[in-house]
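> based on what follows, work out the 3D shape:
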Amino acid sequence: AESRRSCVAGAYCPQLGSALGPAAGRRVRDGRLVCPFHGFEYDATGQCVATPYAPPPRAARLRVFATQEIAGLIFAWWGIERREPQWNLPTDLSDQTGWSGISVRTLRFPGHPQDTTENSVDLGHLRYVHGYGSVDRVVEVSVDGAYLRSDFDFRRGYRIAGTIPFTFDVSAKTHIFGLGYSFVEIREKSIGMDMRLWVLATPVDGALIDLSLVSQVREIRGPKRWLGGLGFLPVKLRAPLMNRFIASQQERDVRQDVIIWSRKQYRSLPRLSRSDGEIMAFRAYCAQFYPEPCAPAVALPGTSDEAVV
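Here you go, the predicted model:
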């Protein structure tokens, strides 16, 4: 909005139910959301404050969701039975100097946020599905309320420009809050490159989810090892170029997962091997986010509280 205040609100006008999304023709004017049907205007509190032809009805109000902003990303809280936020996301990133702009790619497919986030503790699939090597857990998975941490190392081979072989030696620290927020701090040790990845799952309609893949790369000034022709580029171009490469590889990996996620059945009593122990610890952690015991295979009910930014 022009006021620079972010707001996430209900997606339908309380007057006659017109959609308020961009596809329906809504506008933002002077910091207000303008309904495309009759021109009702809503401020950032959700209150209707003007109409083109009459005083605004006091009862016309949009539901407004609690929001947080991290690295230019807007997060909204949606609670069962309109519960207030039960935790906050960590908005204070430890060091924000020298980072590239963010890259955002979003995939839509049949799935559930618990399944997509479960990959953070499922190290076995990293080897089998994605071809990672030397996958090792650094410390045990830890849980503190709504926060789960999973740290692991791995090696991954690539061909740069389709010809130059290169092996990334990676240390990953994964920070999970709830079912839809994963933030991964990555240190590539052979180059000395720092990356940030977000994997953000949003339910759409009870069957589909939007999975947003977000990445950043830190400015590469004194690399331990050069990657292809990276050393010939100006310093300011190195991080954006590497971020494009990382984003494309992240999307490639996730598309491999989507083939499985979109076709799988949820097993409440999985037959696990000894190396799969973290999966049940993760599911025990997830239980706190449901209003009552249920499996992700149960479709989330449709709701009129879809949101519009």
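> going forward, measure contacts and count neighbours with C-alpha atoms only.
Will do.
> helix, strand or coil for residue 272?
The three-state label given to residue 272 by DSSP: H, G, I helix; E, B strand; the rest coil is coil.
> so what's the residue sitting nearest the centre point of the chain up against?
Nearest to the geometric centre of the chain sits residue 200, at 1.5 Å (CA atoms, centre = their mean). With contacts defined as CA atoms under 8 Å, 6 or more residues apart in numbering, residue 200 is in contact with 180, 181, 182, 211, 212, 213.
> with adjacent residues omitted, what lies nearest to the third one?
In space, not counting the residues next to it along the chain, residue 182 is nearest to residue 176; the distance is 4.6 Å by CA to CA, 6 or more residues apart in numbering.
> if we can go back for a sec, with the contacts of residue 200 in mind, which one is nearest to residue 69?
residue 181 (13.1 Å; CA to CA).
> what's the burial count for that closest one?
By other CA atoms under 10 Å, the residues close to residue 181 number 17.
> follow-up on the earlier one: residues in contact with the helix or strand hosting the residue nearest to residue 182?
In this structure, residue 176 sits in strand 164-177 according to DSSP states H and E. Contact with strand 164-177 is made by 89, 120, 146-160, 182-190, 227-228, as judged by CA under 8 Å, 6+ apart.
> at 7 Å instead, please
Residues outside strand 164-177 that contact it (CA atoms under 7 Å, 6 or more residues apart in numbering) are 146-160, 182-190.
> give me the angle between the next helix-or-strand element following that strand and strand 164-177.
Using DSSP H and E, the next helix or strand after strand 164-177 towards the C-terminus is strand 181-188. With axes from the mean of the first three to the mean of the last three CA atoms, to 10 degrees as the basis, strand 181-188 and strand 164-177 are set at 140 degrees to each other.
> just checking, what packs against strand 181-188?
strand 164-177, strand 193-203 (3 or more CA pairs under 7 Å, 6 or more residues apart in numbering; DSSP states H and E).
> among those, which is nearest residue 289?
strand 164-177 (10.2 Å).
> how about this one, so we can line them up?
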Amino acid sequence: MTQVANATETRTDQLRPHWVPTGWFQVGWSTDFPAEIVRPLRYFGGEQVAYRDSDGTLHILDAYCRHLGGNLAYGGRVQNDCVVCPFHGWRWNGEGRNTHIPYQPERPNRARRLRVWPVHEHLGVVYMWHDVEGREPSWEPPNIFADTAPHTAGLEYHSPVPDGQVKFDALTLHPQLVSENAADPIHFRYVHGARHHPVFLRRWEDDAHWFSQIGFGSRWREMAPDSHDGDTLSILVAGVGLNYTALSGSMNTLILLSTTPTDAGTSDMFQTVWLEKLPGDTPEVLRSRMDQAISQLPNDIAIWSHQRFEDPPALATVEGQAFRSFRRWARAFYPEVGGAVRL
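Below you'll find the model as predicted:
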């Protein structure tokens, strides 16, 4: 993650989050992007167009044709692995190059290009890389099965399609407020009704990830992961927009919670849920388990949507170390951008 880390060299410790952070962000699920269909997207204050070529590879480009500014996502079509402008028929390929002008076929415009957004498609989730300085991706999104929690990695899970895919459009919240939950075990008692204050069992970080494991129940001991066998919550934050969670206990559940800015002040949120395969999983049982898995998120959204970014926060002693660690780590994803709207 050298490129992201270098972005901190010219900044002070007081840099507040803005609405154009660096990193991978979810923009949908694979099922949202069928073959031969162009799809409009709207993220980071801009308009994008998404389409698949004949090999099934997904491409995301800036949406406006460089000819006269027609929006390729509205009325455009896929032809010869290109997206075709509905206005004058100009074709743009997955590298953002104009390959054909129908009334000047021998001379495409080689000077103008569309911005190409790096895409990573994995386990049915579609990610788009954002960097205001145009740098290439320096890390990949985690594998929720292998990277989140070792004790859940070898299990079998039901597909999240369709009931385990939930989207919330245009929420008035910033992705960092969501990701800070990984540093805030105390809220589980007051927002989600935990009987006791959960405690941290493990914490670590590197350039791209911030990890915490939280223990629920009265017998856990702070930073003593072997003190008790019971319910745990492991959260792997990747960048500021991706939260991979493993809930362990009598039933194991994996949840990807992704928050992606659409423009200054609003974000889309995606929740993807994988349920462990268990004996007796009838459709009715699965529906009940899924309802339980997705039922708590609206309680969080009600808080986040009306929350202010308090800087510096007034922290209790038991909260301070984790919160300060998280906020120091998160600063690396905010390159200095003149005029960027900040929290």
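> TM value for the aligned chains?
Here the superposed chains carry a TM-score of 0.76, computed using TM-score structural alignment, normalised by the length of structure 1; 265 aligned residues with a CA RMSD of 2.7 Å.
> ok, back up a step: return the most buried member of the helices and strands packed on strand 181-188 of structure 1.
strand 193-203 (a mean of 21; mean count of other CA atoms under 10 Å).
> for the next helix-or-strand element following that one, grab the matching residue range in structure 2.
Next along the chain after strand 193-203 of structure 1, taking DSSP H and E as the criterion, comes strand 208-217. With TM-score structural alignment applied, strand 208-217 of structure 1 matches the range 266-275 in structure 2.
> please state the offset of the matching stretch from the chain centre?
Relative to its chain's centre, stretch 266-275 of structure 2 lies at 8 Å (CA atoms, centre = their mean, to the nearest Å).
> and the residue nearest to residue 182 of structure 1, what pairs with it in structure 2?
Match for residue 176 of structure 1 (TM-score structural alignment): residue 237.
> so where do the strands sit in the stretch 1-150 of structure 2?
Under the criterion DSSP state E, counting those that start in this stretch, the stretch 1-150 of structure 2 contains strands at 23-29, 39-43, 46-52, 58-62, 77-79, 82-84, 91-93, 98-100, 116-117, 119-122, 125-130.
> once you drop chain neighbours, what's closest to residue 177 of structure 2?
Distances taken as CA to CA, 6+ apart put residue 304 closest to residue 177 of structure 2, at 6.6 Å, once the chain neighbours are dropped.
> and that neighbour, what's its match in structure 1?
Using TM-score structural alignment, residue 304 of structure 2 lines up with residue 261 in structure 1.
> how many residues are close by that match?
18.
> my guess is it meets residue 111, correct?
Yes. Residue 261 of structure 1 is within contact range of residue 111, at 5.9 Å (criterion: CA atoms under 7 Å).
> quick one: the helices in structure 2, in order.
2-6, 144-147, 175-179, 187-192, 283-294, 297-304, 317-330 (DSSP state H).
> against structure 1, where does stretch 116-135 of structure 2 fall?
Going by TM-score structural alignment: stretch 116-135 of structure 2 matches residues 64-83.
> show me which residues of that stretch are buried.
64, 65, 67, 68, 75, 76, 77, 78 (16 or more other CA atoms under 10 Å).
> quote the end-to-end distance of it.
13 Å (CA to CA, to the nearest Å).
> from the chain's centroid, how far away is that stretch?
Mean-position distance between stretch 64-83 of structure 1 and its chain equals 13 Å (CA atoms, centre = their mean).
> now do the same contact list for residue 282 of structure 1.
So residue 282 of structure 1 contacts residue 118 (CA under 7 Å, 6+ apart).
> tell me the counterpart of it in structure 2.
In structure 2, the residue paired with residue 282 of structure 1 is residue 326, using TM-score structural alignment.
> do you know how far that match is from residue 109 of structure 2?
47 Å.
> look up how far residue 59 of structure 2 lies from the residue nearest to residue 265 of structure 2 when sequence neighbours are not counted.
Distances taken as CA to CA, 6+ apart put residue 172 closest to residue 265 of structure 2, at 5.7 Å, once the chain neighbours are dropped. Distance, residue 172 of structure 2 to residue 59 of structure 2, using CA to CA: 28 Å.
> higher neighbour count, those two?
residue 59 (24 against 16).
> tell me the counterpart of the more buried one in structure 1.
Using TM-score structural alignment, the equivalent of residue 59 of structure 2 in structure 1 is residue 7.
> ok, residue 195 of structure 1 to residue 181 of structure 1 distance?
17 Å.
> just residue 242 of structure 1 next, same as before
Computed as CA to CA, the residue 242 of structure 1 to residue 181 of structure 1 distance reads 24 Å.
> for residue 80 of structure 1, same thing?
Using CA to CA, residue 80 of structure 1 is found at 17 Å from residue 181 of structure 1.
> and for residue 169 of structure 1?
For residue 169 of structure 1 relative to residue 181 of structure 1 (CA to CA), the value is 25 Å.
> what about residue 268 of structure 1, neighbour count?
Neighbour number of residue 268 of structure 1 under other CA under 10 Å is 12.
> check the one 5 residues further on too.
By the other CA under 10 Å criterion, the neighbourhood of residue 273 of structure 1 contains 7 residues.
> how about it, what's its match in structure 2?
Aligning on TM-score structural alignment places residue 273 of structure 1 opposite residue 316 in structure 2.
> likewise residue 36 of structure 1?
Aligned partner of residue 36 of structure 1 by TM-score structural alignment: residue 86.
> contacting residues around its match?
Residue 86 of structure 2 sits next to 72, 75, 76 when contact means CA under 7 Å, 6+ apart.
> map the first one across to structure 1 for me.
Read that as residue 72 of structure 2. If you follow residue 72 of structure 2 across to structure 1 using TM-score structural alignment, you land on residue 20.
> measure that match to residue 42 of structure 1 for me?
11 Å.
> also residue 236 of structure 1?
Distance from residue 236 of structure 1 to residue 42 of structure 1, by CA to CA: 41 Å.
> who's more crowded, those two?
Set residue 236 of structure 1 next to residue 42 and count neighbours by other CA under 10 Å: residue 42 wins out with 25 against 14.
> measure the nearest residue to that one once chain neighbours are set aside to residue 7 of structure 1 for me?
What sits nearest to residue 42 of structure 1 in space, not counting adjacent residues and going by CA to CA, 6+ apart, is residue 48, at 4.3 Å. Residue 48 of structure 1 is 14 Å from residue 7 of structure 1, where distance means CA to CA.
> now distance to residue 1 of structure 1 too, for the helices and strands packed on strand 181-188 of structure 1, in CSV please.
Output for those, formatted as CSV (distance: least, CA to CA, whole Å):
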stretch, distance to residue 1 of structure 1
strand 164-177, 28
strand 193-203, 23
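> residue 136 of structure 1 is nearest to which of those strands?
With respect to residue 136 of structure 1, and counting by CA to CA, the nearest of these is strand 164-177 at 9.6 Å.
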